[in-house]
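Asks: fold the following for me, if possible:
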Amino acid sequence: MTVSLIGAFLAAVAYGAATILEAIGVRQLAALPQGSPWRDRMPGAGIYLCGLIVDLVGFLLSAAALRRLPLFLVESAVASSVAITAVLAVFLLGVRLHRSEIIALGGVGAGLVLLAVSAKEGPPQAVGHLAGWLLLLAAGAVALILLVGWRMAADRESSAAVLALGAGAGFGLMGVAARIIVIPDHWWQWFTEPTFWALIAHGGLALTAYGLALSRGRTTTVAAVTFATETVLPAIIGLTLLGDGVRQHLWAVAGVGFALALGSCIALAQRAEPEPAAGQSC
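Replies: Now for the predicted structure:
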């Protein structure tokens, strides 16, 4: 379990750094006049691209962790990336943490320790190809949420909240796909696996929704809604449908740890609001 836990926490570090990069990049691009030449867009696009690359690294680390650890633990660890964002905001953006936020940082750490102690290690139960097709079908629902949020451009804050909900659902279901996917014997068999296509679809939709949400609303709101959705949804699916387990007599510990980690992450989301910085690049 130790190696998988390290992978999950390294994924949180990667996601936290990516949030800072993506938010700065999106804001720089949004500040440019419409029709600006590509040369002017390069700095912001470069920063955002760096964020996406770091996101990919985070996903690969979390996907590896999901081979052995339950969704509620890994997704909670990934959501704790907002704590990494808060710390990076202090060192890179000059943000000062208040006492309540320092307490929340401790809450994230304590919650993750409780989850790590209570989680039962092991692969998910076999679910067959039907689960992959259902996940692929669910991508249509995420796409619908994205479309609704995109068309609400007149109300930017509401639009951002809906888009963040879609992003959280997409990221969460991408985690479910990574948890249940069966590694094929030959590389070409990936393309016949519905879970593989579901993973790609949810990842693409989630990144699109997240980027749009960051451009329309406060990063605080976007981070809180996204992290809450991508943590709670897969946790429910894992515990009820995939056989994710808790060690005997430790359900209360797991519940307290989950609530503490998630609540602290949402509280810390207010530190995820970086100001655009000129001249920053990868």
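Asks: CA atoms for contacts and neighbours, from now on please.
Replies: Noted.
Asks: what residue lies at the spatial centre of this protein?
Replies: In the chain, the C-alpha nearest the mean C-alpha coordinate belongs to residue 171, at 5.5 Å (C-alpha atoms, centre = their mean).
Asks: just checking, what packs against the strand or helix carrying that residue?
Replies: For residue 171, the element it lies in under DSSP states H and E is helix 156-180. On a contact count with 3 or more C-alpha pairs under 8 Å, 6 or more residues apart in numbering; DSSP states H and E, helix 156-180 meets helix 38-66, helix 71-79, helix 128-151, helix 194-216, helix 219-241.
Asks: nearest to residue 98, of those?
Replies: Evaluated over the helices and strands packed on helix 156-180, closeness to residue 98 peaks at helix 219-241, with 15.6 Å, by C-alpha to C-alpha.
Asks: got a list of contacts for the closest one?
Replies: 23, 70-72, 75-76, 79, 82, 160-161, 164-173, 175-176, 210, 213-214, 244-245, 262, 265-267, 269-273 (C-alpha atoms under 8 Å, 6 or more residues apart in numbering).
Asks: how far is that helix from where the chain is centred?
Replies: Offset of helix 219-241 from its chain centre (C-alpha atoms, centre = their mean, to the nearest Å): 8 Å.
Asks: cool, stretch 93-103 as well?
Replies: Per C-alpha atoms, centre = their mean, the displacement of stretch 93-103 from the mean C-alpha position of its chain is 22 Å.
Asks: let's see this one next to it:
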Amino acid sequence: MLAPVLIGVGAALVAMVLNSLGALLQADGALRASRTRPVAVQPRYLLGLGADAVAWLFSVVALRFLPVFAVQAVLGGTIALTALAGERLFGTVLRRVDRFAVLGCLVGLVLVASSAGQSRPPMRSPVVDVVLLVSVLLLSVAVLVLRRGRLAWPLAVVAGLGFGGSTLAVRAAHVQGGLDPSQLLSEPASYLVLGFFLVGLLGYSAALSRGTVSTMTALLTVTEVVVPGLVGIWLLGDPVRPGWEPVLAAGLTIAVVGVVVLARSPHERPRRR
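Replies: Below you'll find the model as predicted:
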């Protein structure tokens, strides 16, 4: 029983490190972008996308052995890694209140993860596919509209919803079709994964070009953890540990407060390199 848990935790930890590496590479690529060399052709940005893709594959492996809450909360460590590396590599200056907000996000995510029950694949309603389809369409419109503006934090939040939606789509496909590849390919949720993932990539790259990598990563990560976790409970029947509802509520509150503080923080557009 211990081996599957260790495999899941190990895969989630690898995904966390790769997510942080991807964020830093994409941020550097966004800073180097210009009209003649847009971000889409920047080598470091493309390497960052590759790191994100590999990280996502490891998170899929982790989801086979751990609940959504547990996997996503481990990935929340990306906040701390990216904040520390961002200060050293990009000279990002975080206010004291921002540091406390990042710490609050981490504490909140740990509490949320602790409240997760045992991961069992319950039966689900066919309405799940409809909800996911409508969600990816709305998020696609939102990211295209927000990319025309100057605000960074809404893009980071939408990106978090996109990446979180891909996690839900993976989880939904597992719930319905198990691990049989032929059944997974017959699941509509399997094809929604790509749509959600593209929304996340577009939103995150735009957010990084407008805000600091540490703050944008914190906003993205908390959104990516909290929303799929709650939707997983409501839509997919993921369980909460008996009696741990107050802990879940406290973790959500702390994490959301941290996100609000970071969203209200004055962000200067990073300097071009």
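Asks: TM-score for these two?
Replies: Overlay of the two chains. TM-score (TM-score structural alignment, normalised by the length of the second structure): 0.78; 264 aligned residues with a C-alpha RMSD of 3.4 Å.
Asks: what's the angle from the helix holding residue 171 of the first structure to helix 38-66?
Replies: Helix 156-180 of the first structure runs at 40 degrees relative to helix 38-66, counting by axes from the mean of the first three to the mean of the last three C-alpha atoms, to 10 degrees.
Asks: between helix 128-151 and helix 156-180 of the first structure, find me the angle.
Replies: If you take the same axes, to 10 degrees, helix 156-180 of the first structure sits at 170 degrees to helix 128-151.
Asks: and helix 156-180 of the first structure, which residues are buried?
Replies: Using 16 or more other C-alpha atoms under 10 Å as the test for burial, helix 156-180 of the first structure gives 156-180.
Asks: also stretch 32-52 of the second structure?
Replies: Those buried within stretch 32-52 of the second structure under the rule 16+ other C-alpha under 10 Å are 32-33, 39, 42, 44-49, 51-52.
Asks: same check on stretch 247-263 of the first structure?
Replies: Those would be 250, 253-263, for stretch 247-263 of the first structure by 16+ other C-alpha under 10 Å.
Asks: quick revisit: against residue 263 of the first structure, how distant is the residue nearest to the centre of the first structure?
Replies: Applying C-alpha to C-alpha, to the nearest Å, the value for residue 171 of the first structure to residue 263 of the first structure is 19 Å.
Asks: check residue 178 of the first structure too.
Replies: Look at residue 178 of the first structure and residue 263 of the first structure: by C-alpha to C-alpha, they are 25 Å apart.
Asks: what's the closest of the buried residues of stretch 247-263 of the first structure to residue 10 of the first structure?
Replies: Once C-alpha to C-alpha is applied, the member of these that ends up nearest residue 10 of the first structure is residue 261, at 16.5 Å.
Asks: map residue 73 of the second structure across to the first structure for me.
Replies: Superposed on the first structure with TM-score structural alignment, residue 73 of the second structure falls opposite residue 76.
Asks: what about the residue nearest to that match when sequence neighbours are not counted, how many neighbours?
Replies: Residue nearest to residue 76 of the first structure in three dimensions, not counting chain neighbours: residue 231, with 5.8 Å by C-alpha to C-alpha, 6 or more residues apart in numbering. A count of nearby residues for residue 231 of the first structure, using other C-alpha atoms under 10 Å, gives 28.
Asks: what's the matching residue for residue 231 of the first structure over in the second structure?
Replies: So residue 231 of the first structure corresponds to residue 225, using TM-score structural alignment.
Asks: report the contact partners of the closest residue to residue 101 of the first structure other than its chain neighbours.
Replies: Counting by C-alpha to C-alpha, 6+ apart, residue 101 of the first structure lies nearest to residue 268, which is 6.1 Å off, once chain neighbours are set aside. Residues in contact with residue 268 of the first structure, defined by C-alpha under 8 Å, 6+ apart, are 82-83, 86, 101, 104-105.
Asks: so can I have TSV of those showing secondary structure?
Replies: Conversion of the contacts of residue 268 of the first structure to TSV gives the following (DSSP: H, G, I helix; E, B strand; the rest coil):
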residue	secondary structure
82	helix
83	helix
86	helix
101	helix
104	helix
105	helix
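Asks: nearest to residue 136 of the first structure among the residues you listed?
Replies: residue 82 (28.3 Å).
Asks: OK, contacts around that closest one?
Replies: Contacts of residue 82 of the first structure (C-alpha under 8 Å, 6+ apart): 16, 223, 265, 268-269, 272.
Asks: let's go with 6 Å and repeat that
Replies: Applying C-alpha atoms under 6 Å, 6 or more residues apart in numbering to residue 82 of the first structure gives the contacts residue 16.
Asks: against residue 149 of the first structure, how distant is it?
Replies: In terms of C-alpha to C-alpha, residue 82 of the first structure sits 23 Å off from residue 149 of the first structure.
Asks: what's the neighbour count on the nearest residue to residue 276 of the first structure once chain neighbours are set aside?
Replies: Of all residues not flanking residue 276 of the first structure in the chain, residue 24 sits nearest, at 5.0 Å (C-alpha to C-alpha, 6+ apart). Number of residues near residue 24 of the first structure (other C-alpha under 10 Å) recorded here: 27.
Asks: correct me if wrong, but residue 24 of the first structure is in a strand.
Replies: No - counting by three-state DSSP, residue 24 of the first structure is not found in a strand; it is helix.
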